[in-house]
Structure formats: structure tokens, C-alpha cells
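Participant: Here is my input; please provide its structure:
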Amino acid sequence: MKLVRRLILFISLTVIILSLTGNTDLPKLPLVKEQAKNFFTGLAGENKQILVVKIDDTNAAHPQIGLESADVVYVEQVEGGLTRLAAIYTSKLPPLIGPIRSARISDIELLAQFGRVGFAYSGAQSKMRPVIAAANLENLSAERNPPSIYGKDPDRPGPVDMILKPDLLLERANANPKIRIETATASVFPFGDAPKGETNTAVAKVKWPSAKYELRWDSTNEKWLIYFNEKPNMAANGDHLYADTAIIQIVSIMPSIYGDKFGEITPFSKTTGSGKAVMLRDGFSYQISWQRNLETDVTTWMSQDGGVANFKPGRTWIFLTDKAPVLTP
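Facilitator: Below you'll find the model as predicted:
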């Protein structure tokens, strides 16, 4: 009891002395520094240079290499109703990525919203090269880099044998003072609590003329497991590829002036304008809408009530299609 009285007396005397001397500064507590977040994932981490890699998505290309490290994956329709991927890396680079394939006209409009990205691909037809040269991106294709960076996997048949070493690619690019690859300075997706209007969904099916994707909700791990052409979509390292947020973005797909060497017309997926979409997150689906007025605008995502349709932080897959998905509770 005496100890408590002495402590109270000491505190009282200290307050009186401070008031008489005019020294009222109290000890300052150290500020807690806010943890940096990656703008493509919404998770804690760095924002490194934006590298976009074109990856083959035919049956022969599976299992793909390094796709498990992508922050965002776009699925695009190409010739013959097949699909091809544009994988975006900003938080970490895997040692290898592939199989690498060529650029398509849809990439130019799609990628303009992310600033001056590094664009890695195998090549492009001569008619498209002036378009790529005029675009706000850095051409890091195999046409401009040596086989030590874009190598060949002897265990894979052509044309699905080209494999990229992304660290060497960026090292070489950054050594060139004429090349400028940007990093994200603001969030490209809205991250936060889920919007209203959810519907219980266990499976979502997305279809193109010659390719099928399926997303199945894994309630144990709280992920959307990805299936390709009715088989588990496995990466070469053995990981089952998944999405924390999946977007089925309904776009206009129309013939372009380009084509492949087999005479197939290259489709163009228009990602400016506005349209409908379905968001998958947390075991639910949401009917949402998207809008992007200019190529340089980041796509905005809106819920049915006009609010922001927030993504779940983590990996995002976006499927560009002109057909609504089939949803199963």
C-alpha cells in the first residue's frame, strides 16, 4: 500500500514540475509503418517492373511453366477458337516461363491500361510489327533477344518448346538506357470486402469454340481451382493452378485484319467500352459490369447496385469471352 502511495506521489510531483517548467512534451510513440502492398495482387509485397508474357494454351503446351507465379492471367481467344494467355508478373519472377508464343492484336489494347510494360513473346507477323512499335510498351520479344534468354526445351515439341528466362531478360533490358519499363504506382484492381448480391456457386464453366475452362470452388483451401479442357490445370512444378478472384469478362470478339500462316483469321477481343461480367470470389458469383472508356484507362468494375465490385486480394484470372458462363450452385 505504501508503494502505491509513493508511486502516486511521484507521478503528481512530475506533473507539477512539468507544468511549472513549461515542458509538456510527452514521449512520442514510434509510428507503425504501413506495410507496402503489391498493386496487382493487393497483398503485402513489392511492386516490381511489369512484365507481360504470352504463353501457349493448347493441350500440347500443358503443363505450363512458371504460370503459378503470375499475379494476373488473361485468357484470350486466338485463331481456330483456341485460347492463349497473357500472364502478368510484378511481385516475383519464376526461374522459367513458357511455352512462349507470339503476340496478338488484342494484346495492344488490353495492355495499354497498365502503362509501359515489358512485353515478352516469341514473335509477330510483319503486318503487326508497326502496331507493336507504336504501342506504349517495350518490345522484349525473342526476335530481339538471344537464345540464352529465349531457349528451347528439348523435351517439348515445337512450337511449344520456347522457354523464357525472365530474370536475364529484364537484366538485359535494364542495361539498355533506351528501354523503360514501368512499375505500378496505384492499384489496378479494387481490393476489399465483397459486394452485395452474391449467389452460391460451386462451379463456373467458360467456353470458346475450341477450348473450355472450369473453375471449381475448393472450400477447404478457399480457392477457385482451375480445370482446362476437363482436366486439372496443373503447372509444370506440380501446383494445381487457382484463382482467388476470377472474372468472366463479356467482350465483343470480332475478326481482325490479321491471320496466321494457316489462313485462320485472328480474332480481336475489344476490352474498351463497357459490358457485363461475372465475378467469382469466396465461393460466390456476382453479376457485375465493367467500363473502360479509353485504352489508357484502367478498367472499372461495378456491382449491381452501382458500387465498386471489390476483388479478393491474391491471384486473379480474367477470361475474355463473348459467351456468358454456366454457373452451378
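Participant: Going by C-alpha atoms from here, please, whenever you check contacts or count neighbours.
Facilitator: Will do.
Participant: And the residue nearest the centre of the chain?
Facilitator: Ranked by distance to the mean C-alpha position of the chain (C-alpha atoms, centre = their mean), the top residue is Val72 at 1.6 Å.
Participant: Tell me if I'm right that that one and Ser91 touch.
Facilitator: No - proximity of Val72 to Ser91 does not meet the contact threshold set by C-alpha atoms under 8 Å, at 10.5 Å.
Participant: okay, now Ser269: neighbour count?
Facilitator: The number of residues packed near Ser269 is 25, by other C-alpha atoms under 10 Å.
Participant: Isn't it up against Gln249?
Facilitator: No - with the criterion set as C-alpha under 8 Å, Ser269 and Gln249 do not qualify as a contacting pair; they are 10.5 Å apart.
Participant: what is in contact with the two at once?
Facilitator: Contact criterion C-alpha atoms under 8 Å, 6 or more residues apart in numbering; residues bridging Ser269 and Gln249 by contacting each: Leu320, Thr321.
Participant: Just the helices from the protein, written as ranges.
Facilitator: 2-21, 105-111, 129-134, 166-174 (DSSP state H).
Participant: and the ones you listed as CSV, adding mean neighbour count and distance to Asn145?
Facilitator: Converted to CSV, the helices of the chain look like this (neighbours: other C-alpha atoms under 10 Å; distance: least, C-alpha to C-alpha, whole Å):
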stretch, mean neighbour count, distance to Asn145
helix 2-21, 11, 70
helix 105-111, 20, 20
helix 129-134, 12, 16
helix 166-174, 16, 8
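Participant: Before we compare anything, build this one as well:
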Amino acid sequence: MARGARTRRAAAAAALLAAAVTASLVAGCTDDGDDGGRPSASPVQPSPRQPSPRQPGGGPPLLAVKIDNAPAARPQTGVDAADVVYAEQVEGGLSRLMAVYATRLPEAVGPVRSARESDLELLRQFGRPVLAFSGAQSRLLPVIDAAPVDARTPREASGAYFRGTGRPAPHNLYVRPGALLPAPPGAGALTTGFRYGAAPDGGTAVASRTVRYPAARFTFTWSGARDRWLVALDGTPAVTTGGARVAAATVVVQYVTVRASAYRDFRGSNSPYTETVGSGRATVLRDGRAHEVRWERTRAAEGTAFTTGDGTPVNFARGPVWVVYVQAP
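Facilitator: You can find the predicted model right below:
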């Protein structure tokens, strides 16, 4: 009997050890550590390019990538190639980026991080875009699956992702856009509602503008030599992994409602929801001047219109656009 009891105890201990090892491996492969979402693999071999469904109107889709903006994730890769970069507030007053690619696809983008509920409303303007992200809060995943986006996490497109070296997870996950799209769809896929052309009259000359979140800040400094606004993140110049300064031709500081969502991260912190449908005021920075304007987006399937006080459409400068969503006062 004593020998049988020892055998049963040994078997039970082995089972517990195996369960612990399995749990450890799963935890090591989960999304961000801040979401508790869909597990993500760490592929080492790329797979062939995967076809993506066409837009409802027949054209090819564009690509949106959720990008880490924590200090440990910098410098980021591929942000300078984006046509539009959206900045949003996330848990703890931190920030995260969503980069949109239509006119060119860089070799790699990242570090890739998780999606949020408000991303779905923001992306609705692009028809059915490809969304590259690392995962999401578990209760949000069915909502993403039902949304009009072509969701591509490491689970759906393992060969498109890889882990970089020199950084700890979760700040080392990257995506190869060319493995998700055969070619960039072109400027016609940028159904943002943005207009490009001559600058509006008036405005105020400004050397720089800083936008603050509770635990993050963005600074845009005008460079006449480059005709661009140089980007700084939390007081540090934003550069690419190749050392080039990240810059925007137009910056939009858009005042919106940022409210609590129905979702929380694994720490219990609520995920903010940034409302991008509605109307309000915004500041458009271009050509070294700041223009106070109005924004309006009547429904999620449409882009955003920016107008002056008399209703005249506001033109942006041609080149990359950064849109920073900030809580309306």
C-alpha cells in the first residue's frame, strides 16, 4: 500500500509539473502581457504571401498596423513609411500608434502590439482593411472577428511575423507587410476624407506644439529645411531603426471624447475608447503655422472633414499625416 501511495504521489507531482511547464510556455507566447488575448507564435520561417480579400468596392485593401509606443519599443521600425499615423491613449494614460500603409510597404513594421475596441470604428472608413496586431483582450476578440476588418495576428498569419533580437517580449514582435499584401493598394485606398493642396489663409506661426496624455507626450517641431514637423516622443527625438528622424508634413491635433470602454486589461485597468465619429475642434499644423479648424465625421463608414470657421475645406500638405487624438477640454 505504501509503495502504491508513493507511485500515485509521484504521478500526481509529474502531472502538476507538466501543467506548470505548459502554462509557462503559453504565458510566454501570449499577446502583450497587458491584454491576456489570443496567443501569438514566434515564427522563424516565413510563409508564402497570403492573399487578402478585396475591398467591397473591388479595390485592394490597405494595411493598418498597431504599433507599440512604450519607451522600451523605440526606435520603431517602418513608421516613417506610413501614409497616416494615428496616436491614441491606452491604459494608464500611455499612448499607442496605428500606422496606415497604402502607397508603399516597408520591409518590416513594429514592434506590433494589441488592438483596442475604438480601432474598429476608426478603421471602418477604409472598407475592409487588413489589420495587423498581436492580439486583444479575450472578450474583444469575437467583436474583432465580426468587424469589417481582415484580422491578421500571428495566429492567422504566422509566417508574416518574427521576433527581433536585442529586446525582451512583448517589445520585439514585427510584421512583414509584404507577407500580408502582394503590393500597396495606392493612394486611392486612403479614404480618410483628407484634402491636399494650398494652405488655408491665416493661421499662427508656431515653432513647435506639444500634446500631452496623462503618461505620454508628443512634440512636433517645425523644420523649414525639411518642410516637415519633426516628431519627438516623451521629449526624445523619434528616429527610425536606421537613425532617420521621423517627420510629418501635416499634424492634426484632434479633440475628441475619450471615455471608458467595456474592456479591461489583465491588471484591471480600463481600456479607453476614443470616439472618432462626431464633431469638434482641431488644430492643423502645416508649413510652420497652426490653423484652428472644425472636424466632422458623420458615420464610421466615412472619413473626416476639416473646415475653417466659414465652412471652407482645409487642405493638408502632401506627405505623411500624424493625427493625435486628445481628450476635448
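Participant: Quick one: map the residue nearest to the centre of structure 1 onto structure 2.
Facilitator: Alignment note: Val72 of structure 1 maps to Val84 in structure 2; criterion TM-score structural alignment.
Participant: what's the spacing between Glu296 of structure 2 and Arg116 of structure 2?
Facilitator: Here the distance between Glu296 of structure 2 and Arg116 of structure 2 works out to 22 Å (C-alpha to C-alpha, to the nearest Å).
Participant: the more surrounded of those two?
Facilitator: Summary of the neighbour comparison: Glu296 of structure 2 and Arg116, criterion other C-alpha under 10 Å, with Arg116 having more neighbours (24 against 18).
Participant: what residue of structure 1 matches up with the more buried one?
Facilitator: Residue correspondence to structure 1 (TM-score structural alignment): Arg116 of structure 2 is matched to Arg104.
Participant: number of nearby residues for the counterpart of Phe262 of structure 1 in structure 2?
Facilitator: For Phe262 of structure 1, the aligned position in structure 2 is occupied by Arg267, per TM-score structural alignment. Residues within reach of Arg267 of structure 2, counting by other C-alpha under 10 Å, total 11.
Participant: Counting neighbours, what do you get for Glu275 of structure 2?
Facilitator: Once other C-alpha under 10 Å is used to define contacts, Glu275 of structure 2 is seen to have 18 neighbours.
Participant: which residues sit in contact with the alignment partner in structure 2 of Ile248 of structure 1?
Facilitator: Structural correspondence for Ile248 of structure 1 with respect to structure 2 (TM-score structural alignment): Val253. Applying C-alpha under 8 Å, 6+ apart to Val253 of structure 2 gives the contacts Val211, Ala282, Thr283, Val284, Val323, Val324, Tyr325, Val326.
Participant: Make a ChimeraX selection of the buried ones in these.
Facilitator: Here the buried members of the contacts of Val253 of structure 2 are turned into a ChimeraX selection, burial being counted by 16 or more other C-alpha atoms under 10 Å:
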select :282,283,284,323,324,325,326
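Participant: What remains of the contacts of Val253 of structure 2 once you look at structure 1?
Facilitator: When the contacts of Val253 of structure 2 are mapped onto structure 1 and checked using both residues aligned by TM-score structural alignment, their matches' C-alpha atoms under 8 Å, the preserved contacts are Val211, Ala282, Thr283, Val284, Val323, Val324, Tyr325, Val326.
Participant: which residue lines up with the last one in structure 1?
Facilitator: This points to Val326 of structure 2. Taking TM-score structural alignment, the alignment pairs Val326 of structure 2 with Thr321 from structure 1.
Participant: Turn the contacts of Val253 of structure 2 into CSV, columns for distance to Leu180 of structure 2.
Facilitator: Putting the contacts of Val253 of structure 2 into CSV (distance: C-alpha to C-alpha, whole Å) gives the following:
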residue, distance to Leu180 of structure 2
Val211, 33
Ala282, 34
Thr283, 34
Val284, 33
Val323, 25
Val324, 26
Tyr325, 28
Val326, 31
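Participant: ranges for the strands of the stretch 151-300 of structure 2?
Facilitator: Taking DSSP state E, counting those that start in this stretch as the criterion, the stretch 151-300 of structure 2 carries its strands at 161-163, 173-175, 195-196, 204-205, 208-213, 216-223, 228-233, 236-237, 247-248, 250-264, 270-275, 278-286, 289-297.
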